[in-house]
Structures are given as C-alpha cells and as structure tokens.
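**Q** Dropping a prediction and its sequence here:
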Amino acid sequence: MRFIPSLVGAAAAIVTLTGCTGDGPDTTTTDATGSPAQQPTTEPEPEVFRESIGLFRTTDPATADLVAVLDTGDVALDLTLHVTDEVVETTEPVNGPAGSVNLWFFFDEGEDNFLTLNIPEAALTIGDIEKQDGLSTLRGTFSVEPSSGSDVDYVLTQTGDVPEATTTDEVKCGEEEAFIADAETLAGDPAAYATIREHWVDSPRMWWAVKATAHSIAEYGDFSDSMAVACAIYVP
C-alpha cells in the first residue's frame, strides 16, 4: 500500500506531460467523422505583370513573356498599349462573350506570328484623344481560358481590379537624349533589351515609346513620333 501514492503521482505526471508539448495547447479540430478538419485556404494573389506592349517585332520579347503569364491561368495585368477607338469599335469579339473585344500582338519572330486576346472591353481604358493621348491601358485581374477557336488564343474574364501604379513618365519625358540613345541601341542590339528596360520600366509610356522607336528604326530606318505620343498628356 505504501507504493500507491508514488503510482498516483506518476500517473498524474504522465497526464500532465501528455497535454504539454512545450508549444502551447493542442488546437487541432476534427469534423463529424473524427478526422482533422480542413482549414480554409486563401489563394495568393498573382504578381502583377506590368509591361508596355504593342505591334513590335524584332526588338520586343514582351509578347512571349505575356503568354508565359497567361499560361498560369489567373493573371494580374497592367499593360500600356497603343490602341485607338477605331480598333476597338471594329474588332469583332470572335469566340468571346458579349461586351468583349479582341487585341492582337506580334511575337518577335515575324509579322505573321501574333497573339490574339479576347478581353472585356470594360477593362480597356482608351487614351483621351482630346489630349492627343494615343496610349491606352489594360488593367485588372483575370481568369484565363485557352480558346479552341482559330481567331483567338485566350479568353480573359475580369475578376478584380489592379491599382494604378505611380510612374516616372513625366520626369522621363525630359530625357530626350537618353531616349534617342536607348532606342538606337535597342534597334541595333535586341540583346540589350533587359538592360535598357531597367532604366524605363517605371515609366510605362516612355518604355513603350523607346520600344516603338527602336522598332521603327529597325524596320524602316527612321524615327517615329512615339515620344511625342507618350508625352502628349504632359504638355500644357
């Protein structure tokens, strides 16, 4: 009988240690079957793909980068584009829902190889013609479905908004010498793309102008008025 107190003490110690792991109380919950309950999960927001993109060929790999993003299924886009009202009004939404339009972009391999997106027209903000603004934006989060039709590669359905980013375009519009130098460099050396992009990436309008001008030099041997288009909204 004299050993009973020791056994009781040992049992008490075992119970205490069983409920004490050193990391706090066990908060595991179970469902009706006794299995651990599934905790709700939240899908991470996709990283915003910000790019200036257009009908450029030999000097611009951005279309291929866009396709890689679209292939992930859910995307957040902030694209600066050269799109006019006429293009939107005359584009038929083939294989897309009502209220949608088609946009198309060249790959850098050649003019017969291009990407076509069907997008909600509401996600496209057309530049203000009264301010001589020829640049537009496609901004938002989208679910993406590959299209089985021959006229459209992907159909985008808007699922949310992407806040407008702060840019340095107005300041960069004063860097004409750097603009000309980088456009000429990019026209002659497409491999310099990543290095040149670092300087202009926070200025999507001017980055569009650099690429458009490089394209014009490479394809036609002359400068375009792309810088004037990009900077028109900052002219009093």
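**A** Everything's here; your move. Model, not experiment: these values are computed from the prediction.
**Q** CA atoms for contacts and neighbours, from now on please.
**A** Noted.
**Q** Only the buried residues of the longest strand belonging to the chain, if you could.
**A** What stands out as the longest strand in the chain, according to DSSP state E, is strand 136-146. For strand 136-146, burial by neighbour count (16 or more other CA atoms under 10 Å) applies to S136, T137, L138, R139, G140, T141, F142, S143, V144, E145.
**Q** One more to weigh against that first structure:
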Amino acid sequence: MDTVNAILIDDEISNLKGLEQKLGKLFPEVVIQNTFQQPEEAITALKNNQPDLVFLDIEMPRLNGFEVLSQLKDINFQVIFVTAYSEYAIEAFKQNAIDYVLKPIDNDDLKIAVNKALDVIKTKSDLANKHKLVNLLTQTISNSNKIIVPTAKGMSFIPQAEVMHLEGYDGYTKIHLSTKKTIISSYNLGRFEKLLCNKFFKCHKSHIINLEKVRHFENEGYLILDDNQRIPISRANKKAFLELFK
C-alpha cells in the first residue's frame, strides 16, 4: 500500500507525541510529515504544501481548529478532529463525512477514524466534500442560535437567547446569562460582536446587550435589564437605540 502523508496539530506536545506513537504502531503506512503546536505555523504549512491527512485539535490558543481551516482557500486533505468535547458540533461532523476522535484517544476509535480517512484518500474523493466542510465551519462559528465560547476549561455552546449582556474588559469578555451564571472568555468583545445575531446591540464600547432583555431606559444614560442589571449606554448610541423602538 502507498504511504499517506499526515500533519498533526495540537498545542500540547504530550498529545502530539502520544498520537504519533499510536499512529506508528497502528498505521505504519501513515507518514508524519510534521507536527505543529502553533496554529499560525500550521496554516502557513498547509497553504504551501497540503498533506493527505490532518489531525486537528479543536481548542487551541489564539486560533481554534475551525478557524485554522477557515483561513485556507482550498482544503485538499482529509481532516480528523481530535477533541475533548463530544457535544453540539460532533453530530454535524459525522453527517458531513468529517471524522473525529475524543481525548483521551481510544485505539479502536482511532482505527475507525483513520480507516475511514484512508478509504476516502484511496478513492480520491470529490472536492465537494471539502467545500461542505468550509461552509459547515463557517455556519458553526456564526450560528444564529448558539455562540461558541472558548473558556479556560474548554468550550461552551451557549444559546443566544440565554445571554443577557456581554461585558468587555482587558481583552476578555464576561458573558452574563439569564441563569445568573457568568462565563469568562478569552475572545474580546469585538469578536463576539461579529458572531451575534441582530437581537443584540452595542450600547457602549464595553457592553453589548440583548435587546429582548431590556426592561427600562433611563434618560441619564443607563439600560435596565430583566435581571435588574444597570448597563451604561453611551451618548453616541442613545439615538440609535431609541430609533430601534420607533
């Protein structure tokens, strides 16, 4: 059998070494071309010389696995996601012929995923599947019903209807939920502004509110939400806010 060239992308060196060892024992035909801990370096390598197969961690600093792929114009390789999270997007991956393995990696799960990828590679699968991948990732990131929130502990998938308001500070974002829970994300406020649906309004440079949660407008420059939070609204945004209710 011909060899298959592969690249491994994960920010943790222990994960890279562990996966490389497993592949060496289970799939000697898979040749590891390179491994990357920095997603930016991986993007450059994939743009210049794409392999047959990529093992891609979802949650990484600065850029997650979705964003790595979204920066590639063409995707001419098979992708196996390596993730600690089995909710939300996983079923979508399966339905679109994208495979995954969960951490810690089980040998049987790895065999299933890799054999599936090898079958596609050998039959030279149509590139339409790769375009479906890009579309899926774009929809996942900008989904109108949920937002993906990278956190210190992993990744949360929050229905936008549960978000009361978002508060930016020091490059981070504090997300206040209707459940009275607060989530801290490494994404800045501007990043979330691009992902939220039109039910949200940036009332201040440090605050985005859910319009459906506004209970009262105070002339002195504050909005009162359903949970009685008092959110400042800048003078420049007052007129735009009031226009929404005419």
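**A** Cool, got the structure. No experiment lies behind these values; they were computed from the predicted model shown.
**Q** TM between them?
**A** Once superposed, chain against chain, the TM-score is 0.24 (TM-score structural alignment, normalised by the length of the first structure); 93 aligned residues with a CA RMSD of 5.5 Å.
**Q** ok so, going back, D74 of the first structure: which of the buried residues of strand 136-146 of the first structure is nearest?
**A** S143 (4.6 Å; CA to CA).
**Q** Hmm, T157 and that closest one touching each other?
**A** Yes: S143 of the first structure is in contact with T157 according to CA atoms under 8 Å; the separation is 5.3 Å.
**Q** tell me the secondary structure for H199 of the first structure?
**A** helix (DSSP: H, G, I helix; E, B strand; the rest coil).
**Q** Can you report how many residues neighbour it?
**A** 13 (other CA atoms under 10 Å).
**Q** In the first structure, where's the longest helix?
**A** The longest helix of the first structure (DSSP state H) is helix 204-220.
**Q** Pull out the buried positions in that helix.
**A** Neighbour-count burial for helix 204-220 of the first structure [16+ other CA under 10 Å]: 204-218.
**Q** Also stretch 18-33 of the second structure?
**A** Buried residues in stretch 18-33 of the second structure, counting neighbours by 16+ other CA under 10 Å, are found at L19, E20, K22, L23, V30, V31, I32.
**Q** residues contacting L56 of the second structure?
**A** By CA atoms under 8 Å, 6 or more residues apart in numbering, the contact set of L56 of the second structure is L8, I9, D10, G65, V79, I80, F81, V82.
**Q** what about the strands in the first structure?
**A** Along the first structure, the segments classed as strands by DSSP E run 48-52, 74-81, 100-106, 114-120, 124-125, 136-146, 154-160.
**Q** can you redo the ones you listed as a markdown table with distance to V67 of the first structure?
**A** Putting the strands of the first structure into a markdown table (distance: least, CA to CA, whole Å) gives the following:
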| stretch | distance to V67 of the first structure |
| --- | --- |
| strand 48-52 | 11 |
| strand 74-81 | 11 |
| strand 100-106 | 11 |
| strand 114-120 | 8 |
| strand 124-125 | 19 |
| strand 136-146 | 11 |
| strand 154-160 | 9 |
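**Q** Nearest to T16 of the first structure, out of those strands?
**A** Evaluated with CA to CA, these place strand 74-81 nearest to T16 of the first structure, the distance being 49.3 Å.
**Q** what packs against the closest one?
**A** With contacts defined as 3 or more CA pairs under 8 Å, 6 or more residues apart in numbering; DSSP states H and E, the packing partners of strand 74-81 of the first structure are strand 48-52, strand 136-146, helix 204-220.
**Q** could you check the angle strand 48-52 makes with it?
**A** Note on geometry: by axes from the mean of the first three to the mean of the last three CA atoms, to 10 degrees, strand 74-81 of the first structure and strand 48-52 are set 20 degrees apart in direction.
**Q** so strand 74-81 of the first structure versus helix 204-220, what angle?
**A** With the same axes, to 10 degrees as the basis, strand 74-81 of the first structure and helix 204-220 are set at 70 degrees to each other.
**Q** Taking strand 154-160 as reference, get the angle to strand 74-81 of the first structure.
**A** Per the same axes, to 10 degrees, the angle that strand 74-81 of the first structure makes with strand 154-160 is 100 degrees.
**Q** hang on, the earlier thing: adding distance to L17 of the first structure, write the helices and strands packed on strand 74-81 of the first structure out as JSON lines.
**A** Below are those laid out as JSON lines (distance: least, CA to CA, whole Å):
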{"stretch": "strand 48-52", "distance to L17 of the first structure": "49"}
{"stretch": "strand 136-146", "distance to L17 of the first structure": "51"}
{"stretch": "helix 204-220", "distance to L17 of the first structure": "62"}
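**Q** List the residues that contact the residue nearest to S226 of the first structure when sequence neighbours are not counted.
**A** Of all residues not flanking S226 of the first structure in the chain, A209 sits nearest, at 4.8 Å (CA to CA, 6 or more residues apart in numbering). Contacts for A209 of the first structure (CA under 8 Å, 6+ apart) come out as S226, M227, V229, A230.
**Q** what about 7 Å?
**A** The contact partners of A209 of the first structure, taken as CA atoms under 7 Å, 6 or more residues apart in numbering, are S226, M227, A230.
**Q** Next, format those as JSON lines and append neighbour count and distance to I14 of the first structure.
**A** Formatted as JSON lines, the contacts of A209 of the first structure follow (neighbours: other CA atoms under 10 Å; distance: CA to CA, whole Å):
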{"residue": "S226", "neighbour count": "22", "distance to I14 of the first structure": "79"}
{"residue": "M227", "neighbour count": "21", "distance to I14 of the first structure": "78"}
{"residue": "A230", "neighbour count": "25", "distance to I14 of the first structure": "75"}
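**Q** Among those, which are located in helices?
**A** Those of the contacts of A209 of the first structure lying in helices (DSSP H): S226, M227, A230.
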